[in-house]
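Visitor: no sequence for this one, just the structure:
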């Protein structure tokens, strides 16, 4: 059987540095999935997973523990873990550099929902989405709402109200968004530099129809819309 997949070894040395310098990354609630930090436990978990992965044609490096990616935006780790039943394994996770703080905005202009037609690199195609973005260091949520609307739609927010918060993909990352409903006085041009190609406006009734028919695939847009509708803020 040929070996498939990347042979790149995770950076274990950097991983141990993070254990010392950012211990909060490795804190866990009791009774959940435990991160193993003892050298012997880590070796045992990695060896077990490597054996399983070899049977799938994957290289030994696919079970290596450490830092997989580290840049200005994300930190990707592969941890050795003990599951609640006592079994050992590995688990990947994505940690956002900004502490996973972000906003998603359901914008309304003259009673219509303002959507963005965005090309998403990760899936290789266009989606209709609501504006969203990360909270920059030192900024408040409301400041981020104003900035994202201005940058992504060229619009101006007159009022904004907090709808709630939701995690995005808890199987892999710590990312979460605070959702807002924003009333706009205008919109301008989309932000082509971010892959935003067009601004599309639909009525709340049309948006609900798009959700039901599968045309609306942006989870954040659906979340924000449902929160707003449950609060009686959109028909």
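Guide: Arrived safely, thanks for sending. Owing to the predicted nature of the structure, the values given are computational and were not obtained by experimental measurement.
Visitor: drop to CA atoms for contacts and neighbour counts, all remaining ones
Guide: Noted.
Visitor: Could you list the buried residues of the longest helix seen in the chain?
Guide: Ranked by residue count under DSSP state H, the longest helix found in the chain is helix 39-55. When burial is assessed from 16 or more other C-alpha atoms under 10 Å, helix 39-55 yields the following buried residues: 41, 42, 43, 45, 46, 47, 49, 50, 53, 54.
Visitor: Structure two is appended below for comparative analysis:
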């Protein structure tokens, strides 16, 4: 493989959530400009209630101009915020539930072609109901689903959010592995 050398990184726009850069790179003697989007990171949580149902949030996503069904998630408040802290906060803010047990499930990079965003995903169990703490511009509905229902939605193309698809599939594999042991 040809080595890739970054010659320059230029900030084009500093946004509220992401920063957009133009990277000048050299590949195989050729020079090109590639887009790069920096994100400080995020955390997400797959909450499973005491009946084995998965709590999902339905919220409006401007980029898609529609409501989506997702696991609770949010960006880190600071680049060095522990993702476990962020996941715990987002679970309570978006669903009103607190977890008696929360454990690491997996990490994903959402779009490796242009983003450096990393999302650590946690599994939350032993849930107790509390109060939602939504941001002023958030409108979220909490819905409960069986794992099989969510898997059907994934394979029908109805559930496309990458962190949600990855979390649901990782959870299903985890359950399967525990079942055959």
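Guide: All right, it came through fine. It should be emphasised that the depicted structure is a prediction, and the values quoted were computed from it without experimental measurement.
Visitor: Need the counterpart of residue 173 of the first structure in the second structure.
Guide: With TM-score structural alignment as the criterion, the equivalent of residue 173 of the first structure in the second structure is residue 115.
Visitor: what's downstream of the longest helix of the first structure, the next helix or strand?
Guide: strand 66-70 (DSSP states H and E).
Visitor: distance from that next one to the second structure after superposition?
Guide: By mean C-alpha distance after the TM-score superposition for the first structure, the fitted strand 66-70 of the first structure averages 1.6 Å away from its aligned residues in the second structure.
Visitor: Alignment lookup: residue 15 of the first structure to the second structure.
Guide: Per TM-score structural alignment, there is no equivalent position to residue 15 of the first structure in the second structure.
Visitor: Might you report the residue contacts of residue 15 of the first structure?
Guide: 65, 66, 67, 77 (C-alpha atoms under 8 Å, 6 or more residues apart in numbering).
Visitor: Secondary structure class of it, three-state.
Guide: Under DSSP: H, G, I helix; E, B strand; the rest coil, the three-state class of residue 15 of the first structure is helix.
Visitor: do the one 4 residues further on as well
Guide: Classification of residue 19 of the first structure using three-state DSSP returns helix.
Visitor: Tell me how many other residues crowd it.
Guide: When counting by other C-alpha atoms under 10 Å, one arrives at 14 neighbours for residue 19 of the first structure.
Visitor: repeat for residue 221 of the first structure
Guide: 23.
Visitor: buried sites along stretch 91-111 of the first structure?
Guide: Of the residues in stretch 91-111 of the first structure, those with enough neighbours to count as buried (16+ other C-alpha under 10 Å) are 91-96, 100-109.
Visitor: now swap in stretch 113-129 of the second structure and tell me
Guide: So, applying 16+ other C-alpha under 10 Å, buried residues of stretch 113-129 of the second structure: 115, 116, 117, 118, 119, 120, 121, 122, 123, 124, 125, 127.
Visitor: so which of those comes closest to residue 92 of the second structure?
Guide: residue 127 (10.1 Å; C-alpha to C-alpha).
Visitor: Check the spacing between the most centrally placed residue in the first structure and residue 89 of the first structure real quick.
Guide: For the first structure, the residue whose C-alpha lies nearest the mean C-alpha position (C-alpha atoms, centre = their mean) is residue 175; its distance is 4.2 Å. Shown here: residue 175 of the first structure relative to residue 89 of the first structure, a distance of 23 Å by C-alpha to C-alpha, to the nearest Å.
Visitor: same check, this time on residue 196 of the first structure
Guide: Relative to residue 89 of the first structure, and taking C-alpha to C-alpha, residue 196 of the first structure is found at 40 Å.
Visitor: try residue 106 of the first structure
Guide: Here residue 106 of the first structure is placed at a distance of 40 Å from residue 89 of the first structure (C-alpha to C-alpha).
Visitor: And residue 203 of the first structure, by the same measure?
Guide: In terms of C-alpha to C-alpha, residue 203 of the first structure sits 48 Å off from residue 89 of the first structure.
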